[in-house]
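Trainee: Got a predicted structure here, sequence first:
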Amino acid sequence: MRARLLLEDGTECVGTALGAASEQFGEVVFNTGLTGYQEVLSDPSYCGQIVVMTYPLIGNYGINRDDFEAVRPFIHGFVVREHCDLPSNWRSASTLDELLREYEIPGIAGVDTRMLTRKIRHHGTLRGLITTADTPADELIHQIRRTPLLTDQVSRVSTKSVFSCPGNGPRVVLVDFGSKHGILRELTKRGCDVVVVPYDVTAEEIRRIRPDGVLLSNGPGDPKDVPEAIHMIRDLLGEYPLFGICLGHQLFALASGANTEKMKFGHRGGNHPVKELTSGRTYITSQNHGYAVTSESIVGTGLEITHIALNDGTIEGLRDLNRRAFSVQYHPEAAPGPYDSGYLFDQFLELIASTKGANAYAKTT
């Protein structure tokens, strides 16, 4: 079956339909990962987006039970150069095409993904649409240009109720803005007693849980579209050790008085170099974000820049020593990507331990 990808600038790509025979609108972005397409598809941070994979062959190791990063995908479309419909891997349980069909996600194969990537790098992210219908291109492009992007992605992907993953270690409240399972895995394998809460949780509700620390998860969209989270974080800052990841990093910055802005085409992939300023060491990181904290807005906030992206100099890490809080723009849980930065979860637990030790000492003096 024929499928088309149309962009707001008038571009039309014709290829072979992949997944659901339907029509879907979204923001068109690209991902530079060489592997990990299953984790990309199931990452809630892609809610509302059509993802172009720059690696030319996708689907060759199929889909398995264990590599999902959410209960279901929230991605709006998938674009590949070449789709492999005969995967070879001992864990494979289904094909990429079958997964997309199951969740009614349209895809397209056989298009020039290099051209699309260069176009996005030049113009910035573009609104687009994948369709299997024969509607005239002019009509569809007009429809794309007058359709606004989503602003409620976080409410779509966040858990609707509180749930816990018991452990014998410190109690961590994980605020779910679209959290990947990888974050929960990293906490539970360190023995944490994790309580997962919805994005619109209040500071008072978190206090009732009596946590030892608070982790702000990744998630989709513009952090300024989640004002209730900014107020909650501002209310809790300094009260508990706090760790922010990706969207959680941006929300932490906003709650501290800094500002964020939309990037031209964002960072998405498992191969982004980041420099840690204190050690001078470079880490290869997994990233997925379209917004960044602005450098000039850090002045006077009490925040300190800890990491920068080597490709474009944008902020990749922040900390506030006085309020026992830090954050990174990238994904230390990887999935997909390198595990170089997993030590950040250990730093979070060390911060919790030192805070509990200090509190215990204060009570005895």
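Mentor: Yes, it's here. Numbering: from 1, shown residues only.
Trainee: hey, let's count contacts and neighbours off CA atoms from now on
Mentor: Fine.
Trainee: Excluding residues flanking it in the chain, which one is nearest G128?
Mentor: Distances taken as CA to CA, 6 or more residues apart in numbering put L7 closest to G128, at 4.2 Å, once the chain neighbours are dropped.
Trainee: roughly how far apart are that neighbour and Q347?
Mentor: 43 Å (CA to CA, to the nearest Å).
Trainee: ok, so what distance separates the residue positioned nearest the centre of the chain from H231?
Mentor: The residue lying closest to the centre of the chain (CA atoms, centre = their mean) is S45, at 3.8 Å. As judged by CA to CA, S45 and H231 stand 21 Å apart.
Trainee: now swap in G124 and tell me
Mentor: According to CA to CA, G124 stands 31 Å off from H231.
Trainee: Put this next to the first one:
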Amino acid sequence: MKRQTAILVLEDGTIFKAWSTLPSCTLMGEVVFTTSITGYQEVLTDPSYSGQIVVFTYPEIGNTGINKEDNESLRIQCRAIILRNLCNFPSNWRLEQSLFDFAQKQGVPILYGLDTRQLTQHLRKVGAMNACISSETLTANALLPKLKKTASMQGLDLVQRVTAPQTYKWQDSNLNLNWYRQNSSSEKYSIVLIDYGVKYNILNYLSSYGYDVIVVPAMSTAEEILSYQPSGIMLSNGPGDPFAVTYAVEVIKDLLNTKIPIFGICMGHQILCLALGAQTFKLKFGHRGINHPTGIFQKVEITSQNHGFAVNAASEFTEKVRITHYNLNDYTVAGIAHKTLPVFSVQYHPEASPGPHDADYFFDAFLKVVKSAHENSTD
């Protein structure tokens, strides 16, 4: 593995020296950190990280290598990867290739050898910000002017970068894992998933419950979605600022009038809340990791999270919904349920892989709501 001297320059002028796996590379993006100890492959292939430079707080990454089964999308979605130590000799019975080879073939740089603890503490104090990685220009003064012109994550619609280009039916691809729960019902329900940057594991969970899953692009109209006669609608996760995805908000407003069950996850949660009249705001450094406590009334779930925006709890939309969960680290809204419609959402990932699985009961709840709505419509 060849290494190249490189630098990381933050928007506020802070500089970190490091090694890069790519000899000729200069790129910009929002730098964020994740506290995940495991599941680095799922993090890197999660479309919600589109446009971002991901810092892993865990000191050594790559120990178990990469395998096709654990991908959450077709490719690495983040712009660059920052590590303390990169494992050169991965070992696992499912190993197909190393993290180095995985990133190298896709042209995604890995920066390593820098103090990720110091970098994370700085981001916690100052906040997530744009940064530049370069193995070509090692002078910060030459990079800062370009960095200052880089668009902020706030106001960016990144959903159109990662959504499906056309409608497709999801085929069972990875249902051999023991935490998927099979639906014992003989009734077959059709679920339309609006793809804002969906993770494969959401689709796998839905398939394991016996649904026919139809994935539609984020720009689909309400008429197009309803043409599939869905028994339920899933709003997926995705990247960027939810407030900028105005077309999706307008579609959800129309779909709410149909009284079809709706379940939103992460970006889907935010878009649903915006459609209900809420406001969103950018978090200082976001929630990213698989150890975030959520709950209410002394009931706690440990959850996987990845988002840089949140719903404002002071929004007037609370007249229409009840808040079911808070993030117990900062008491931002983590879950809502509509008071009269079969509609609910969460600001985290109940389908989390490699875990935790405290919140996967939401898929059971969604099935019950879909069944109930279907039975009431046929009475």
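Mentor: Nice, thanks for sending it over. Treat the numbers as computed from the prediction; the structure is a model and nothing was measured.
Trainee: picking up where we left off before, so what does the residue nearest to the centre of structure 1 match up with in structure 2?
Mentor: Under the alignment defined by TM-score structural alignment, S45 of structure 1 is paired with S48 of structure 2.
Trainee: So its match is in contact with G197, correct?
Mentor: Yes: the pair S48 of structure 2 and G197 passes the contact test of CA atoms under 8 Å, sitting 6.4 Å apart.
Trainee: Tell me the residues that contact both of the two, please.
Mentor: Here S48 of structure 2 and G197 share the contacting residues 237-239, scored by CA atoms under 8 Å, 6 or more residues apart in numbering.
Trainee: what about the strands in the stretch 101-250 of structure 1?
Mentor: Counting by DSSP state E, counting those that start in this stretch, one finds strands in the stretch 101-250 of structure 1 at the ranges 106-109, 126-131, 163-165, 171-176, 193-198, 213-216, 242-245.
Trainee: which residue numbers in structure 2 go with the fifth one?
Mentor: Residue correspondence for strand 193-198 of structure 1 in structure 2, counting by TM-score structural alignment: residues 212-217.
Trainee: need the contact list for whatever residue of structure 2 lines up with G128 of structure 1.
Mentor: The alignment partner of G128 of structure 1 in structure 2, by TM-score structural alignment, is A131. Residues near A131 of structure 2 by CA under 8 Å, 6+ apart: 8-11, 28-31, 147.
Trainee: Whichever of these end up buried, select them in ChimeraX.
Mentor: Buried subset of the contacts of A131 of structure 2, written as a ChimeraX selection, criterion 16 or more other CA atoms under 10 Å:
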select :8,9,10,11,28,29,30,31,147
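Trainee: Among the contacts of A131 of structure 2, which lie within helices?
Mentor: L147 (DSSP state H).
Trainee: Take the contacts of A131 of structure 2 and map them onto structure 1. Which survive?
Mentor: When you map those onto structure 1 and apply both residues aligned by TM-score structural alignment, their matches' CA atoms under 8 Å, the shared contacts are 8-11, 28-31, 147.
Trainee: Give the aligned equivalent of N259 of structure 1 in structure 2.
Mentor: In structure 2, the residue matched to N259 of structure 1 (TM-score structural alignment) is Q279.
Trainee: mind listing what the nearest residue to its match once chain neighbours are set aside touches?
Mentor: Closest residue in space to Q279 of structure 2, ignoring its immediate chain neighbours: N312 at 5.5 Å, by CA to CA, 6+ apart. Contact analysis of N312 of structure 2 by CA under 8 Å, 6+ apart lists 278-281, 332-333.
Trainee: Which position in structure 1 pairs with N312 of structure 2?
Mentor: That one, N312 of structure 2, aligns with T294 by TM-score structural alignment.
Trainee: Next one: that match from E228 of structure 1, what distance?
Mentor: Remark: distance between T294 of structure 1 and E228 of structure 1 (CA to CA) = 21 Å.
Trainee: swap in T314 of structure 1?
Mentor: According to CA to CA, T314 of structure 1 and E228 of structure 1 sit 26 Å apart.
Trainee: ok, now K363 of structure 1?
Mentor: Taking CA to CA, one finds K363 of structure 1 at 33 Å from E228 of structure 1.
Trainee: Output the kept ones among the contacts of A131 of structure 2 in a markdown table, with distance to H349 of structure 2 appended to each entry.
Mentor: A markdown table is the format used below for the kept ones among the contacts of A131 of structure 2 (distance: CA to CA, whole Å):
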| residue | distance to H349 of structure 2 |
| --- | --- |
| L8 | 30 |
| V9 | 31 |
| L10 | 29 |
| E11 | 30 |
| M28 | 27 |
| G29 | 24 |
| E30 | 22 |
| V31 | 21 |
| L147 | 32 |
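Trainee: Next step: those residues restricted to strands.
Mentor: Helix and strand membership here follows DSSP state E; of the kept ones among the contacts of A131 of structure 2, those in strands are 8-10, 28-31.
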